[in-house]
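> show me how the following folds:
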Amino acid sequence: MESEIVTKDYDDLCSLPDLNEKTLLENLRNRFKQEKIYTYVGSILIVINPFKFLPIYNPKYVKMYDNHQLGKLEPHIYAVADVAYHAMLQRRKNQCIVISGESGSGKTQSTNFLIHHLTALSQKGFVSGVEQIILGAGPVLEVRLK
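From the prediction side, this is the model:
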């Protein structure tokens, strides 16, 4: 059973047959080696900073993740942004995405990718002025807890 855990790739850690620190870290390591930097834990997205640009942030991916249920496609920051955006439209209530991590973990870059996806969605004509609202929230997004 252990060899299956090491070789099989789980895009949601909740799916691991034996969830413990070793299997969790091994799965993340295996995914990272394949340049799969995103992994779910249920509806939470874990990101491992690759410290390089990956070609997974373009209009093709914006379109691919548009209006898809979380977990139906490979984990991606666009999926999280998309779920929040469409929940905001359907429920007519503000949504919140929390980005947390150590210094240098890629929080600012993740925020930029979220904003990119949200502005791309807003340009489809659903909500006017969303881009300015999101960009105006920049200083709030950079709050550091001490």
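
> please count neighbours and contacts with C-alpha atoms only from this point.
Will do.

> for the chain, which segments count as helices?
2-7, 21-33, 59-65, 77-91, 107-122, 130-136, 138-141 (DSSP state H).

> ok, and what's touching the fourth one?
I take that to be helix 77-91. 38, 45, 61-62, 65-70, 93-97, 110, 113-114, 117-118 (CA atoms under 8 Å, 6 or more residues apart in numbering).

> tell me how many other residues crowd residue 73.
Counted with other CA atoms under 10 Å, residues neighbouring residue 73 total 12.

> revised request: answer the last question for residue 122.
15.

> to compare with the earlier structure, here is another sequence to fold:
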Amino acid sequence: MGSKERFHWQSHNVKQSGVDDMVLLPQITEDAIAANLRKRFMDDYIFVPWAKAGGGQQMPYFTDREIDLYQGAAQYENPPHIYALTDNMYRNMLIDCENQCVIISGESGAGKTVAAKYIMGYISKVSGGGEKVQ
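Predicted structure coming up:
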């Protein structure tokens, strides 16, 4: 799929290479998955938006721009991101009036604490902060 050939549900706001969520491939076959991974690898677009930085440096994947991009968006509109998960959880909490839970697991040093901080920061930002955030 070339850069001009996008599905209607793919975001035009971000670089696109193949399909971010392989569940959305037209056919879910071993060949289709391999071709998608190959395309993304050749375009240098295999990434996880986690990166370690010394000194508490703000990473470009976790700015107010990303919060605005993911707030209220359907999960398939943007690349996979912890803000997509968090926004979905936050909206479900508001719609269903029920508590929500995110389970963060991984090995020591995998970024669990950092992930929790980004989740709490996102909720604080989109909820308006203040007394509503406990």
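
> which residue in the second structure aligns with residue 63 of the first structure?
Using TM-score structural alignment, the partner of residue 63 of the first structure in the second structure is residue 68.

> now the helices of the first structure as JSON lines including distance to residue 13 of the first structure?
As requested, the helices of the first structure are exported to JSON lines (distance: least, CA to CA, whole Å):
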{"stretch": "helix 2-7", "distance to residue 13 of the first structure": "11"}
{"stretch": "helix 21-33", "distance to residue 13 of the first structure": "7"}
{"stretch": "helix 59-65", "distance to residue 13 of the first structure": "20"}
{"stretch": "helix 77-91", "distance to residue 13 of the first structure": "16"}
{"stretch": "helix 107-122", "distance to residue 13 of the first structure": "20"}
{"stretch": "helix 130-136", "distance to residue 13 of the first structure": "31"}
{"stretch": "helix 138-141", "distance to residue 13 of the first structure": "27"}
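
> just the buried ones from the contacts of helix 77-91 of the first structure?
Restricting these to buried positions leaves 38, 45, 62, 65-66, 70, 110, 113-114, 117-118, with burial counted as 16 or more other CA atoms under 10 Å.

> dump those to JSON lines, plus distance to residue 83 of the first structure.
Below are these laid out as JSON lines (distance: CA to CA, whole Å):
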{"residue": "38", "distance to residue 83 of the first structure": "16"}
{"residue": "45", "distance to residue 83 of the first structure": "12"}
{"residue": "62", "distance to residue 83 of the first structure": "12"}
{"residue": "65", "distance to residue 83 of the first structure": "9"}
{"residue": "66", "distance to residue 83 of the first structure": "9"}
{"residue": "70", "distance to residue 83 of the first structure": "7"}
{"residue": "110", "distance to residue 83 of the first structure": "16"}
{"residue": "113", "distance to residue 83 of the first structure": "14"}
{"residue": "114", "distance to residue 83 of the first structure": "11"}
{"residue": "117", "distance to residue 83 of the first structure": "11"}
{"residue": "118", "distance to residue 83 of the first structure": "10"}
